[in-house]
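Q: Sequence isn't available, so here's the structure alone:
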């Protein structure tokens, strides 16, 4: 073998070693760059029973989800599942506690006896607006009066939805006597006791079932705040309304405790900065605006409107409302809780929560 051949082979070997070394360095540099730019994304599945087009979803919950994503620089993504696709309306809170969903929103009244002290806020004469109700709820929570009812989740917000009313088809309700024998959808134990005290038959069902139930004659009317009348297209069926503030429904929005606890501190702060009383106020403000909008739409449609603004001072209505309220308080007292004491604290908070 000639000297030239030896030199050629040596140069070729050196070039191959150099090429491999440069290639390895390039791969390692690329891997290091990718590792530096890649951050784990936490996806939170948010379940609720409202429709995707419901303005509570589009104007309150979706903007909240987008803000969480923006404030976390994309490290948290909130996927919203409306229309009870992940959890049943009355089982969403428990689904959140068990980790079946990460965040859930449901009406406390959908689970009878689960939130007894919270539901005292639903009694007539306590609040005038959804925002006032949210304020009262968070005062009670912050003072530890109702906090134990939510100990198995990480609470995000307690939301007032506004005053309830009665809605029927061609059945004007001016006095309790007009309700005798009617089947009225009720959203909670509080509303149920008051409806029963008037001589009507309360029928429990989630909001999503009311259209079909009314259409098929399963129920004669509804006890509802105004917002769902449009949200669930009930304005297509009902034409008679009695504006009587005889109950005030509430919602809870909570997060799975383990899911929250496993977040790094900076992402916990993102959740904390976007929850609590401020979140509740934002959601309940949408309820207040929507309630007024739906009521005005019914007036413009020519629906029959009957106003009973202060039923606790009305000689016809005071008796049934007080009877139903006391029945609920007695039931809570019977469990060993001091419902009367909480009721007085709620009335005191109502005076300071003027929105």
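A: Yep, it's here. Everything numeric here is computed off the predicted structure, so don't read it as measured data. Numbers count the residues shown, from 1 in each chain.

Q: all contacts plus neighbour counts: C-alpha atoms, from now on.
A: Noted.

Q: which residues in the stretch 101-250 of the chain form helices?
A: Here the stretch 101-250 of the chain has its helices, by DSSP state H, counting those that start in this stretch, at 130-142, 189-197, 210-215, 227-231.

Q: Let's have those helices in TSV, adding mean neighbour count.
A: Supplementary listing: the helices of the stretch 101-250 of the chain in TSV, determined by neighbours: other Cα atoms under 10 Å:
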stretch	mean neighbour count
helix 130-142	25
helix 189-197	25
helix 210-215	17
helix 227-231	21
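
Q: Including distance to residue 250, could the ones you listed go into CSV?
A: Compiled in CSV, these are given as follows (distance: least, Cα to Cα, whole Å):
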stretch, distance to residue 250
helix 130-142, 8
helix 189-197, 11
helix 210-215, 18
helix 227-231, 13
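
Q: So which of the ones you listed is nearest residue 253?
A: Nearest to residue 253, of all the helices of the stretch 101-250 of the chain, is helix 130-142, at 11.9 Å by Cα to Cα.

Q: tell me what that closest one is packed against?
A: For helix 130-142, the packing partners by 3 or more Cα pairs under 8 Å, 6 or more residues apart in numbering; DSSP states H and E come out as strand 154-163, helix 277-301, helix 339-352.

Q: Out of the ones you listed, the one nearest residue 76 is which?
A: Among these, strand 154-163 comes nearest to residue 76, with 15.7 Å by Cα to Cα.

Q: what distance separates that closest one from the centre of its chain?
A: Chain-centre distance of strand 154-163: 6 Å, with Cα atoms, centre = their mean, to the nearest Å.

Q: between that strand and helix 277-301, how many degrees?
A: 30 degrees (axes from the mean of the first three to the mean of the last three Cα atoms, to 10 degrees).

Q: Quick check: which helices or strands does strand 154-163 pack against?
A: helix 130-142, strand 248-255, helix 277-301.

Q: can you tell which of the helices of the stretch 101-250 of the chain is closest to residue 116?
A: Comparing the helices of the stretch 101-250 of the chain under Cα to Cα, the one sitting nearest is helix 189-197, at 9.3 Å.

Q: before we move on, back to that, now tabulate the helices and strands packed on helix 130-142 in a markdown table and tack on distance to residue 3.
A: Below are the helices and strands packed on helix 130-142 laid out as a markdown table (distance: least, Cα to Cα, whole Å):
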| stretch | distance to residue 3 |
| --- | --- |
| strand 154-163 | 80 |
| helix 277-301 | 83 |
| helix 339-352 | 100 |
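
Q: Just name the most buried of the ones you listed.
A: Mean neighbour count (mean count of other Cα atoms under 10 Å) peaks for strand 154-163 among these, with a mean of 27.

Q: List the residues that contact residue 333.
A: Taking Cα atoms under 8 Å, 6 or more residues apart in numbering, we find residue 333 in contact with 339, 340.

Q: Residue 86: what secondary structure?
A: coil (DSSP: H, G, I helix; E, B strand; the rest coil).

Q: And here is the other one:
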């Protein structure tokens, strides 16, 4: 396999990417896959990557994918740069984590953007996503799969029903645009990857 596939990622709420820089003529190819989510515990985001690894192994084409879950290879916010630089082959992460380099990515994680599964399918083929994927491709990354995962607001104090119920709460969101919206509603923002939310709610 010569230097064909540069990098692959999936857009939207969770990104899956593959990068194969360099060459391997008639030899087995081993790719590194990284994500921040728990491994082997049924997490849908981990399972997305594990399916790719299993299918690659089952195809018996000399391709092995080693999955590194739980941010054991790269920190969550470092994965985009690692792919662009050819240090990482496959990743699953919220695309908004790369909004520091591409602010447009923040639009993929705003609340209310996707209403249901049918809407998500239409959005995947929309001019909006065409623009997002062009940015991804121009960075040397290719989309493997689109994934929109359901989300919601949770609080240890009171039910979140609207902007008024956000006032005074310490909140977390995945990206700067989302954080700006929460701050505008009167909340204090604590930045952390989603893998640390459970611990954050307990402390």
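A: On my side now, so go ahead. These figures come from a predicted structure and were not determined experimentally.

Q: so which of the helices and strands packed on helix 130-142 of the first structure comes closest to residue 46 of the first structure?
A: strand 154-163 (12.0 Å).

Q: ok, now which residue in the second structure is the farthest from the centroid?
A: residue 26 (32.1 Å; Cα atoms, centre = their mean).

Q: What's the separation between the residue mapped onto residue 134 of the second structure from the first structure and residue 32 of the first structure?
A: Per TM-score structural alignment, the equivalent position to residue 134 of the second structure in the first structure is residue 147. Relative to residue 32 of the first structure, residue 147 of the first structure is positioned 47 Å away (Cα to Cα, to the nearest Å).

Q: Check residue 198 of the first structure too.
A: Taking Cα to Cα, one finds residue 198 of the first structure at 72 Å from residue 32 of the first structure.

Q: So for the two, which residue has more residues nearby?
A: For residue 198 of the first structure versus residue 32, neighbours defined as other Cα atoms under 10 Å are more numerous around residue 198 (23 against 11).

Q: What span of the second structure is stretch 9-16 of the first structure aligned with?
A: Counting by TM-score structural alignment, stretch 9-16 of the first structure sits on no residues of the second structure.

Q: Can you get me a residue count around the counterpart of residue 48 of the second structure in the first structure?
A: Mapped onto the first structure by TM-score structural alignment, residue 48 of the second structure lines up with residue 60. By other Cα under 10 Å, 19 other residues sit near residue 60 of the first structure.

Q: Equivalent analysis for residue 330 of the first structure, please.
A: 15.

Q: what do you get for residue 28 of the second structure?
A: Quick note: residue 28 of the second structure (other Cα under 10 Å) scores 11 neighbours.

Q: what lines up against it once you look at the first structure?
A: Match for residue 28 of the second structure (TM-score structural alignment): residue 41.

Q: How much space separates that match from residue 188 of the first structure?
A: 38 Å.

Q: again with residue 346 of the first structure
A: 18 Å.

Q: quick revisit: closest one to residue 255 of the first structure among the helices of the stretch 101-250 of the first structure?
A: Using Cα to Cα, those put helix 130-142 closest to residue 255 of the first structure, at 15.9 Å.

Q: what's the spacing between that closest one and its chain's center?
A: 14 Å.

Q: What of stretch 87-99 of the first structure?
A: The answer for stretch 87-99 of the first structure is 12 Å, by Cα atoms, centre = their mean.

Q: That one aligns to what range in the second structure?
A: The aligned range for stretch 87-99 of the first structure is 74-86, by TM-score structural alignment.

Q: quick one: terminal-to-terminal distance for the matching stretch?
A: So stretch 74-86 of the second structure: terminal residues 13 Å apart, Cα to Cα.

Q: Could I get the buried residue list for it?
A: By 16 or more other Cα atoms under 10 Å, the buried positions in stretch 74-86 of the second structure come out as 74, 76, 77, 79, 80, 82, 83, 84, 86.

Q: And the residues you listed, which is closest to residue 151 of the second structure?
A: For the buried residues of stretch 74-86 of the second structure, the nearest to residue 151 of the second structure is residue 76 (18.3 Å; Cα to Cα).

Q: Quick one: residues contacting the match of residue 48 of the second structure.
A: 282, 283, 286.

Q: Can you classify it as helix, strand or coil?
A: Looking at residue 60 of the first structure with three-state DSSP, the answer is helix.

Q: Excluding chain neighbours, give the residue nearest to residue 281 of the first structure in space.
A: residue 131 (5.6 Å; Cα to Cα, 6 or more residues apart in numbering).

Q: and what of residue 50 of the second structure?
A: residue 67 (7.1 Å).

Q: before we move on, which element is that neighbour in?
A: Counting by DSSP states H and E, the element that carries residue 67 of the second structure is strand 63-68.

Q: List the buried residues of that strand.
A: 63, 64, 65, 67, 68.

Q: so how much does that strand differ from the first structure once superposed?
A: Strand 63-68 of the second structure differs from its equivalent in the first structure by a mean of 0.7 Å after superposition (mean Cα distance after the TM-score superposition for the first structure).

Q: Can you name every helix or strand that that strand contacts?
A: Looks like strand 63-68 of the second structure contacts strand 29-35, helix 44-59 (3+ Cα pairs under 8 Å, 6+ apart).

Q: Next, the angle from it to helix 44-59.
A: Put simply, strand 63-68 of the second structure runs at 160 degrees to helix 44-59, going by the same axes, to 10 degrees.

Q: what's the following helix or strand after strand 63-68 of the second structure?
A: Criterion used, DSSP H and E; the element after strand 63-68 of the second structure is helix 79-84.

Q: Packing partners of that following helix?
A: strand 90-93.

Q: was I right about residue 195 of the first structure contacting residue 203?
A: No - with contact defined as Cα atoms under 8 Å, residue 195 of the first structure does not count as touching residue 203 (9.6 Å).

Q: Overlap of the contact sets of the two?
A: 184, 186.

Q: Against residue 33 of the second structure, how distant is the nearest residue to residue 39 of the second structure once chain neighbours are set aside?
A: Once flanking residues are discounted, residue 39 of the second structure sits nearest to residue 69: 5.2 Å by Cα to Cα, 6+ apart. In this view, residue 69 of the second structure and residue 33 of the second structure are 8 Å apart by Cα to Cα.

Q: So those two - more neighbours on which side?
A: Between residue 69 of the second structure and residue 33, residue 33 has the larger neighbour count (other Cα under 10 Å), namely 26 against 22.

Q: who touches that one in this structure?
A: 18, 49, 65, 66, 67, 68, 88, 89, 90, 91.
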